[in-house]
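Enquirer: structure of the sequence below:
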Amino acid sequence: MVERLSAGRGLRPRARGRCLGLLVLVFSLAGCGKSREEKRPAPIVAPPLGDAGGHPRGLFQVTSACALPYRMTIDAPTTWRLPFTNMRPGDRVQLAFWGHWSPATLRSAWFGRFVGGGEVEGAVQLTFDGARRVELADGVPVLCDPFDYPMRRGERYAVSFSAVGSVPEGLDFEGDGLSAPGDLAREPVLEGSPDWRGHGVKWVAVEGEAQRVLAVLGDSIGAGQSAQRAEQRFIEVAQMRLGHPVVDASVGGDGIERALNRLERDVFELPGVTDCLVQLGTNDLHREDPGFLIDGLSDAFGRLRAAGIRPWAATIMPKPGHLTEAGEQTRREVNVFLRSTRLIDGYADFDLAIRDPADPANARPGMLADGIHPTSAGHAEL
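Expert: Presented below is the predicted three-dimensional model:
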């Protein structure tokens, strides 16, 4: 968990603090139908935020995150430059770096505004309890000292760091990231090779006024697989439309049980998350057991609610060519549950957005890349 400390102290691991947002969370859907099954609940207005904990400058909330389920081992120092789009205005920043199942050494880390073409400006060096170098233990987040930096909504920033050892990474998307051999994190222009995976950085948080922050707990669909570019993933499209952070807490291949096992690490420990969209179930349809999925999803919704996070659901999209008749019936029964349950604050009807109205077991042309994962056009619909 994370919590705010006294003024100017930033965050620390393993304590829980939550807030509720002011904004109305509205999911944009394509082709909403008129039947009772397809009708969405009205948007729900969150309760007022109330006291921000006495912090004179606001509170830290996450603006970018990655579950980092994979790893690579680096024998020689390597530098990464990782751009991201910020959707949280504020004036102070803190980052969490994460080691995987074996240790790594973070040799140097910098933060600045991303200009493009591997270039940053206004970069500042990060410290860790005053030190510029830190060891990353296996599975333990390491927080940098909070630092002043003006953060504007919709602008691009970049984390640059060099490391050696076991460095965690995320999915591969075409984007603006770079890597290069050597300790080059401080260089204004990094001349390296395209590197489109997230590496090492668990989350970036910004201190400012309290706002809505949505995490997506999902599988490879939530992680954005088959989107051509990182900014075409539905989480990126959604945050630009909604105007607040929508952050990645998804791992490819996850079913409900595996996602529940990492709920603490990948959602509860993100600072200031107010809402969570649960996008799970497609990898459990082979069980052909609606009760298993409904029980697991209900558990997820309840645990989120108990942690002070508003739960939302995504209906399960068609999976043409991958399901038996019993598997398809399971998908439909679970979707009926998700559209009617009072355990959640609302749902995003991914099924309705993607499916073929004339054949609900199939997707509309151009929506799925492989019968499972949305194309970039499909992500835009979600």
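Enquirer: C-alpha only now, for contacts and for neighbours.
Expert: Will do.
Enquirer: so for stretch 63-70, what gets flagged as buried?
Expert: For stretch 63-70, burial by neighbour count (16 or more other CA atoms under 10 Å) applies to 63-68, 70.
Enquirer: which of the residues in stretch 346-365 are buried?
Expert: Those buried within stretch 346-365 under the rule 16+ other CA under 10 Å are 346-356, 360-364.
Enquirer: also stretch 207-216?
Expert: Within stretch 207-216, the residues scored as buried using 16+ other CA under 10 Å are 207-208, 210-216.
Enquirer: what do you get for stretch 141-155?
Expert: Under the neighbour-count criterion of 16+ other CA under 10 Å, stretch 141-155 has 141-147, 149, 151, 153-154 buried.
Enquirer: the spatially most central residue of the chain and Glu121, how far apart?
Expert: In the chain, the residue lying closest to the centroid (CA atoms, centre = their mean) is Asp248, at 1.1 Å. Asp248 sits at a distance of 26 Å from Glu121 (criterion: CA to CA, to the nearest Å).
Enquirer: second chain to compare with the first, below:
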Amino acid sequence: MGHWVTTWTAMPQLTEPDNLPPAPYTQEDLVLADSTVRQTLRVSVGGQRFRLRLSNAFGGAPLPVTRATVALPSGGKAGVSAIRPETVRPVTFFGRPSAVVPVGAQVVSDPLDLAPAAGTVLTVTLYLADGQASTGITSHPGSRTTSYLARGNQADAADLTGATPVEHWYFLSGLEVWAEADTATLALVGDSLTDGRGSTTDQNNRWPDQLFDRLQADRRTAGVALANQAAGGNRVLNDGLGPNVLARLDRDVLAQSGVKWLILFEGVNDLGTAEATQEAQKRVADDLIAAYDQIIVRAHAQDILVYGATITPFGGSFYDDAQGCREAARQTVNDWIRTSGAFDAVIDFDRALRDPADPRRMLPAFDVGDHLHLNPTGYKALADAVPARLLH
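Expert: This is a model prediction of the structure:
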């Protein structure tokens, strides 16, 4: 017996003006008219066939997809515009070559009889003849992966003519594979530290990517798929870049196929954007703890195990304050994560990163330079800190 398993995700967000497709792909209230969007993604576990999810969650108008194709990229690499022509497959929706995604909705494609192996990079190409009649569009700005825009219908082209590179994903929200019954998904809810700020564009070296590589090397965890539902600037309690975690939990975790585990690694932006006073920081720490408990309760109702990750050091960053109010709140929240027993297990990312000589700060070798975000070496430290036994 098999089942559908989510093997790749990009958290849908409302596209900010600076992240809209550049001119001429955005003209007044019309986006991507007579335009092709070619994007690459890396699946985690493979399966016998797969299907795509396209999202219009934040669209200001219906999203008309005229044609969609999938293919293998030239050289098997992420972030390239060329494909292997012999691998092109048309994507259909209820047997139709096109689809209109209503405002606020998503569409799931028909299954494609293509069996991507674990770690395969796929190219997804969308052509929008009429474009979307709104600058309110759905994307994932922090793709850390190069996509390409081109004029005209080039959905089947071996390479794009006159392409414009952009480092965003548009409209793609998920990919599912039909996999063996013992295959399951680990959902990751986080902010820029999980979205991969500081990682290398087109190299897939965010900590979830490096965790996947590690899990694939062990037959006991080779059936673990990853769904990275993180976004830079995201918060648990209030909307920031993307909806808050309490609002998006159903969409991004509970409604995903095959989720068995959840790692919750978020809260630093809640602390960092609250006023740096003892009263304000006590309030946000208390509210974060209550929110974590709500997330656990809601996930447990769906038989999902929830692992809590401690908030990592940010001493010396733009979130640091001279009075140490935010650091005190971080310690309060981390103490609760470690000792409350509310989580099914604790993943101590704080301990994995902190400098023993100055525990308020991360080790310099992990620091991308702003004392908050990580370089690929730091992301490897996070990946290595996840006990594989939690995913057996």
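Enquirer: so what number do they get for TM-score?
Expert: Taking TM-score structural alignment, normalised by the length of structure 1 as the basis, the two superposed chains have a TM-score of 0.80; 326 aligned residues with a CA RMSD of 1.9 Å.
Enquirer: rewinding a little: out of the buried residues of stretch 346-365 of structure 1, which comes closest to Phe234 of structure 1?
Expert: Phe350 (10.8 Å; CA to CA).
Enquirer: skip the chain neighbours and tell me the closest residue to Arg361 of structure 2.
Expert: Distances taken as CA to CA, 6 or more residues apart in numbering place Gly315 nearest to Arg361 of structure 2, at 4.5 Å, with adjacent residues excluded.
Enquirer: which residue of structure 1 is paired with that neighbour in the alignment?
Expert: Residue correspondence to structure 1 (TM-score structural alignment): Gly315 of structure 2 is matched to Pro320.
Enquirer: tell me the contacts of that match?
Expert: 361-363, 371-372 (CA atoms under 8 Å, 6 or more residues apart in numbering).
Enquirer: and Thr375 of structure 1, by the same measure?
Expert: 226-228, 366-369.
Enquirer: okay, and which of the buried residues of stretch 346-365 of structure 1 map to helices?
Expert: Among those, DSSP state H puts 350-354 in helices.
Enquirer: where do the helices sit along structure 1?
Expert: Going by DSSP H, structure 1 shows helices at 220-223, 234-242, 256-261, 263, 290-306, 325-340, 350-354, 376-381.
Enquirer: in a markdown table: those helices, plus distance to Asp284 of structure 1.
Expert: Below are the helices of structure 1 laid out as a markdown table (distance: least, CA to CA, whole Å):
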| stretch | distance to Asp284 of structure 1 |
| --- | --- |
| helix 220-223 | 13 |
| helix 234-242 | 22 |
| helix 256-261 | 7 |
| helix 263 | 17 |
| helix 290-306 | 7 |
| helix 325-340 | 9 |
| helix 350-354 | 16 |
| helix 376-381 | 21 |
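Enquirer: sorry, back to before: got a quick PyMOL command for the buried subset of the contacts of Thr375 of structure 1?
Expert: PyMOL command restricting the contacts of Thr375 of structure 1 to the buried ones, with burial defined by 16+ other CA under 10 Å:
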select buried, resi 226+227+228+367+368+369
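Enquirer: now the contacts of Thr375 of structure 1 in JSON lines, with distance to Leu277 of structure 1?
Expert: Below are the contacts of Thr375 of structure 1 laid out as JSON lines (distance: CA to CA, whole Å):
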{"residue": "Ser226", "distance to Leu277 of structure 1": "20"}
{"residue": "Ala227", "distance to Leu277 of structure 1": "19"}
{"residue": "Gln228", "distance to Leu277 of structure 1": "22"}
{"residue": "Gly366", "distance to Leu277 of structure 1": "25"}
{"residue": "Met367", "distance to Leu277 of structure 1": "21"}
{"residue": "Leu368", "distance to Leu277 of structure 1": "21"}
{"residue": "Ala369", "distance to Leu277 of structure 1": "23"}
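Enquirer: tell me the one of the contacts of Thr375 of structure 1 nearest Ala76 of structure 1?
Expert: Nearest to Ala76 of structure 1 among these is Gln228, at 30.4 Å by CA to CA.
Enquirer: and the closest one, what's its match in structure 2?
Expert: Gln228 of structure 1 maps onto Thr200 in structure 2 when the alignment is built from TM-score structural alignment.
Enquirer: on that earlier part again, pick the one among the buried residues of stretch 207-216 of structure 1 closest to Arg12 of structure 1.
Expert: Using CA to CA, those come closest to Arg12 of structure 1 at Glu207, 13.9 Å.
Enquirer: correct me, but the closest one touches Leu95?
Expert: No - Glu207 of structure 1 is beyond contact range of Leu95, at 11.4 Å (criterion: CA atoms under 8 Å).
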